[in-house]
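Enquirer: Sharing a model that was predicted from the sequence below.
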Amino acid sequence: MDLPADCGDHAPLDGPSYEVMFLLDDTTSDAVGVLKSTLHDLGDSLVVAGGPDRYSVHVHVDDVAAAVNAAVGSGHAHRFRITRFADQRSMEPPEFAVLALANGQGVAHQLQRAGITTVTDWRDEAALCARLGRSGTLFLCAAPDAYDAARALGPDHHVVVVGRDSAQAIAAAAVLDPAAGFDQLCATAREAAGDVASSRVVGDPGDDALMGQIRDLIGVGGDAELVTLVTGEGLAAARIDGLLSAVRHERPSLEVTHVAGGVGEPLLTIGVE
């Protein structure tokens, strides 16, 4: 793999100069823990998702060589993609853009897997404006505050804002056709998000109450076919397994999907389609 010749020499004032992404196989949980610690010290915007057989890693750094060395020392690291932000900024903005605004690392990874450009630093209005399309931007928002941030861009920018939680954003992202025109993308996203009955649980009411909220939403969905549970870091693995098992036991005809949303996500987001 060829690295850029000037790695680490031109860090912008507002953060690291490079985005590094790769896949990691043939590793262990201990090795992944060490990798996370190393990359955290090297830069920011760290996302490590997936596992245990394959991890997807994303980080912003100045020292690309150090990041790559940490990767190859942690297992079978491959499919590297290294981008210098200065090169991105020099490119003309696209005619229109589709951007997903996310908090949790797991949600960001899920949206990226759907082929959507995902922004986690969306609270920086200048950084967000730099990503807008020339003639329009579709925002898929995975949180109420992300929805507010996109709407706050005002009439100077042609923006269409869809979704107020991770379940709605994930549903919209899953059905978008990159080859479609802007108006068609917006209509499809609105329809998909509108078909999701959803609820965000911020506090912890206990497992019985959580299951009650899931039942209520399934009832609202009527002929529901899919239940998506997006969990935050506050919900332990045993409790997640219990909820998933209970839903599958009570409604075996439903497809049940779990997304580990991680830090930044509420305790539980429930989506029913």
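Expert: Sure thing, it's come through.
Enquirer: When you work out contacts or count neighbours from here on, use the C-alpha atoms and nothing else.
Expert: OK.
Enquirer: Can you tell me how far the residue most central in space within the chain is from Ser29?
Expert: Among the residues of the chain, Ala108 comes closest to the average C-alpha position under C-alpha atoms, centre = their mean, at 1.0 Å. According to C-alpha to C-alpha, to the nearest Å, Ala108 and Ser29 sit 21 Å apart.
Enquirer: part of a helix, is the residue nearest to the centre of the chain?
Expert: Yes - with DSSP: H, G, I helix; E, B strand; the rest coil as the criterion, Ala108 is located in a helix.
Enquirer: List the contacts of it.
Expert: By C-alpha atoms under 8 Å, 6 or more residues apart in numbering, the residues touching Ala108 are 101-102, 118-120.
Enquirer: quick check, Gly133 in a helix?
Expert: No - residue assignment for Gly133, taken from three-state DSSP, gives coil, which places it outside any helix.
Enquirer: Could you measure from the closest residue to Ser166 other than its chain neighbours over to Asp87?
Expert: Distances taken as C-alpha to C-alpha, 6 or more residues apart in numbering place Ala142 nearest to Ser166, at 3.9 Å, with adjacent residues excluded. With distances defined as C-alpha to C-alpha, the gap from Ala142 to Asp87 amounts to 28 Å.
Enquirer: Pasting the second one now:
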Amino acid sequence: MSARQMAAVAARGVARCCMSTPLSNERGRFRGRCYTPAESAPLPAVLMPGTLDLATFRRALEIFAEELRGHREEIDSLNVYPVPDGDTGTNLLMTQEAVVTALASLPPEGVEPDELGAAISRASLKGARGNSGVILSQILRAICERLAADGTLGPGELAAALEHASEEAHRAVARPVEGTMLSVIRDAAGMATDAAASERDGDDVTPIIEAALGEARRSLARTTERLPELTQARVVDAGGKGIVLMLAALLAAVQRRTPAEPIGPLGPIGRSWADGVRAELDFRNEVQYLLEADASSLGALRGALAGIGDSLVVVGGGGLYNVHVHTNEPGQAVAAGSRAGHTSNVQIADLQESVTRCLAGQARATRVAEQVCALVVVAEGDGIIRTFRSLGAVVLKGGPGHHPSVVDLVAAIEGAPSGAIVVLLNHRDIVPAADGAAAATSKEVWVIPSSSMPAGLSAAAAFNPLATLQENAKVMEAAIGACRTGVLTRAGSEAETPAGPVRRGEWLGLAEGDVVAVGAAADATAVEVVRRLGAETAEMITVIVGADVAADDRRAVESILRISFPTLELELLEGGPPASPFLIGVE
């Protein structure tokens, strides 16, 4: 990519970050979120302090979102379990933001308890993100199921609601683990039940919440010793901190005051490497989707998903469920959901990539929440895959002999964050599968086959998530057409070529598919290939270096191209397809 292209990509990255992040947290200072008039409207009147009525409950949910915004950086940094991908605070916040948005659409007064509960349950279920967000949605749903007909919760009813929330959250998780948010909600609910049994002060729920919050804080502190991953990293559980904030928000709403839960020290994730945080993952992909299905089909679904992954959580009810699993078989995970019912909002995240970014001290990438168009790419080579992802693409691994299936492509399309998708292929053999996937999804899809990996990178650099599908297709196809491509590889046997005879192991240079140079030295052959690609009218050269290229050959090619074409910008990208020593693009 040229400097001009990189600048454009960087500018889009700023826009992407600003649009996708509800708030930017700077240790307690907030900026960047715009509220609708409904969200900014005065809250409805509430009863006397100590009473938990519908208005107070709504206010507690608003405060909870505010607290998650303030603590997001802290919670993200604590996220070492189940994988250290640094997004628990963000996932909790996104889930709760969906609830706040749903509340803003309701009248400030006159909402019946069952209507309020249904709105909260559905919003949290559909808006849930990640393992922690899915569990939180089940907790909120369970509490709403215990809302009294008159809209109030007394001490006994509140304790029973928390117990129900704990039970439902545990039931939703296939393999509950001690030392997580499940432990914290269970311990807090148990203390609330004990406090309610001895409470004789009418309808005041303050002592119940204080008891639950105090035990939640103590339980959170104990998570460090309960879970080996937390012990090694010397942190508390990230999701457990979210439970503490939820109860603190409930207490603040009941007492009509501002919550005072302190922001704790930052953990290791998202800042720098820390001892005890492991990058090795048993399951690389996080798969999540909404499922419309009969409850009778869930047993078979859980069994299928448990056989191919872990961190399995299925929450919901009334025919709508949110499914979450970590797996190495994302296509199979989505297919299992399709057998059980109708899937939608499919999301597939690369956990290994997220962990690598976090352990390297980089913020996890965020996508445009309101983007017009999304990009799905099929590519080969670890370095090239990272480059495409840095340009905002959802990437599927694929190359000669191991192309993605229609099911894999459908899963990637469904998981991409837009209803309009450009599918960029770097191998024409994948076109039939991509066309099949486009026909199998309800999203609008435009398939663009690239002539080569360098041309595909040029097209991806031209992609703009804020442009329409048609606009992106036009500029990306133009970028592919403007890139002339060549290959530098070793001959597998002796042969006569248009450029002369070549011996086994010597270098073979191709320009736009034609053999134009042969030789014993990679550097001289590369120069001839670039010349034949029209260097005299070009602006830049892109060289993708294969994973198995010797360091001496790489240095020789880079050096000779810089010397031979001093006016052209040279971009070298490591980690190309293993079977292709040098892929060259001239544009």
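Expert: Arrived safely. Predicted model only: the values in this text are computed from it and were never measured.
Enquirer: And the strands in the stretch 451-587 of the second structure?
Expert: Secondary structure of the stretch 451-587 of the second structure (DSSP state E, counting those that start in this stretch): strands at 484-490, 495-497, 500-502, 507-511, 514-519, 540-546, 569-576, 582-586.
Enquirer: got TSV for those, with distance to Arg122 of the second structure too?
Expert: Converted to TSV, the strands of the stretch 451-587 of the second structure look like this (distance: least, C-alpha to C-alpha, whole Å):
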stretch	distance to Arg122 of the second structure
strand 484-490	51
strand 495-497	66
strand 500-502	67
strand 507-511	57
strand 514-519	59
strand 540-546	47
strand 569-576	44
strand 582-586	50
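Enquirer: Ok, which of the ones you listed comes nearest Ala104 of the second structure?
Expert: Nearest to Ala104 of the second structure among the strands of the stretch 451-587 of the second structure is strand 569-576 (48.2 Å), distances taken as C-alpha to C-alpha.
Enquirer: Need the contact partners of that closest one.
Expert: Among residues not part of strand 569-576 of the second structure, those counted as contacts by C-alpha under 8 Å, 6+ apart are 1-2, 380-384, 539-547, 558, 561-562.
Enquirer: now the helices: where do they sit in the stretch 101-250 of the first structure?
Expert: Along the stretch 101-250 of the first structure, the stretches classed as helices by DSSP state H, counting those that start in this stretch are 105-113, 125-129, 144-151, 166-175, 182-194, 207-221, 237-250.
Enquirer: Mean deviation, the third one versus the second structure?
Expert: Relative to the matching residues in the second structure, helix 144-151 of the first structure has an average distance of 4.2 Å after the fit, by mean C-alpha distance after the TM-score superposition for the first structure.
Enquirer: Kindly report the same for the shortest one.
Expert: Relative to the second structure, and after both are superposed, helix 125-129 of the first structure has an average distance of 1.3 Å to its aligned residues, where the measure is mean C-alpha distance after the TM-score superposition for the first structure.
Enquirer: same deal with the fifth one?
Expert: Once superposed with the second structure, the aligned residues differ from helix 182-194 of the first structure by a mean of 0.5 Å; criterion: mean C-alpha distance after the TM-score superposition for the first structure.
Enquirer: For that helix, buried residues please.
Expert: Along helix 182-194 of the first structure, these residues count as buried under the neighbour rule (16 or more other C-alpha atoms under 10 Å): 182, 185-186, 188-190, 192-194.
Enquirer: same thing with stretch 130-148 of the first structure?
Expert: In stretch 130-148 of the first structure, counting by 16+ other C-alpha under 10 Å, buried: 131-133, 136-143, 145-147.
Enquirer: and Asp124 of the first structure, what is it in contact with?
Expert: By C-alpha under 8 Å, 6+ apart, Asp124 of the first structure has no neighbours at all.
Enquirer: Kindly provide the distance from it to Ala246 of the first structure.
Expert: Applying C-alpha to C-alpha, the value for Asp124 of the first structure to Ala246 of the first structure is 41 Å.
Enquirer: and the end-to-end length of stretch 390-397 of the second structure?
Expert: Across stretch 390-397 of the second structure, the straight-line distance between its terminal residues is 15 Å, by C-alpha to C-alpha.
Enquirer: which residues in the first structure does that stretch align to?
Expert: Under the alignment (TM-score structural alignment), stretch 390-397 of the second structure falls on residues 113-120 in the first structure.
Enquirer: Run the chain-centre distance for the matching stretch.
Expert: Centroid separation for stretch 113-120 of the first structure versus its chain: 6 Å, with C-alpha atoms, centre = their mean, to the nearest Å.
Enquirer: What segments of the stretch 101-250 of the second structure are helices?
Expert: Remark: helices assigned in the stretch 101-250 of the second structure by DSSP H, counting those that start in this stretch are 113-127, 130-145, 155-172, 181-198, 206-226, 228-233, 238-255.
Enquirer: for the aligned partner of Glu225 of the first structure in the second structure, what are its contacts?
Expert: Glu225 of the first structure is assigned Glu539 in the second structure as its aligned equivalent, the criterion being TM-score structural alignment. Residues in contact with Glu539 of the second structure (C-alpha under 8 Å, 6+ apart) are 567-569, 586-587.
Enquirer: could you redo the last one with a cut-off of 6 Å?
Expert: By C-alpha atoms under 6 Å, 6 or more residues apart in numbering, the residues touching Glu539 of the second structure are 568, 587.
Enquirer: Name the residues of stretch 80-94 of the first structure that are buried.
Expert: So stretch 80-94 of the first structure, judged by 16+ other C-alpha under 10 Å, has buried residues 80, 82-85.
Enquirer: Now tabulate the helices of the stretch 101-250 of the second structure in CSV and tack on mean neighbour count.
Expert: Putting the helices of the stretch 101-250 of the second structure into CSV (neighbours: other C-alpha atoms under 10 Å) gives the following:
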stretch, mean neighbour count
helix 113-127, 21
helix 130-145, 26
helix 155-172, 22
helix 181-198, 23
helix 206-226, 22
helix 228-233, 19
helix 238-255, 26
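Enquirer: Which among the ones you listed is found nearest to Glu528 of the second structure?
Expert: Between Glu528 of the second structure and the helices of the stretch 101-250 of the second structure, the shortest gap by C-alpha to C-alpha is with helix 130-145, which sits at 51.2 Å.
Enquirer: Packing partners of the closest one?
Expert: In terms of contact count using 3 or more C-alpha pairs under 6 Å, 6 or more residues apart in numbering; DSSP states H and E, helix 130-145 of the second structure is assigned the packing partners helix 88-104, helix 113-127, helix 155-172.
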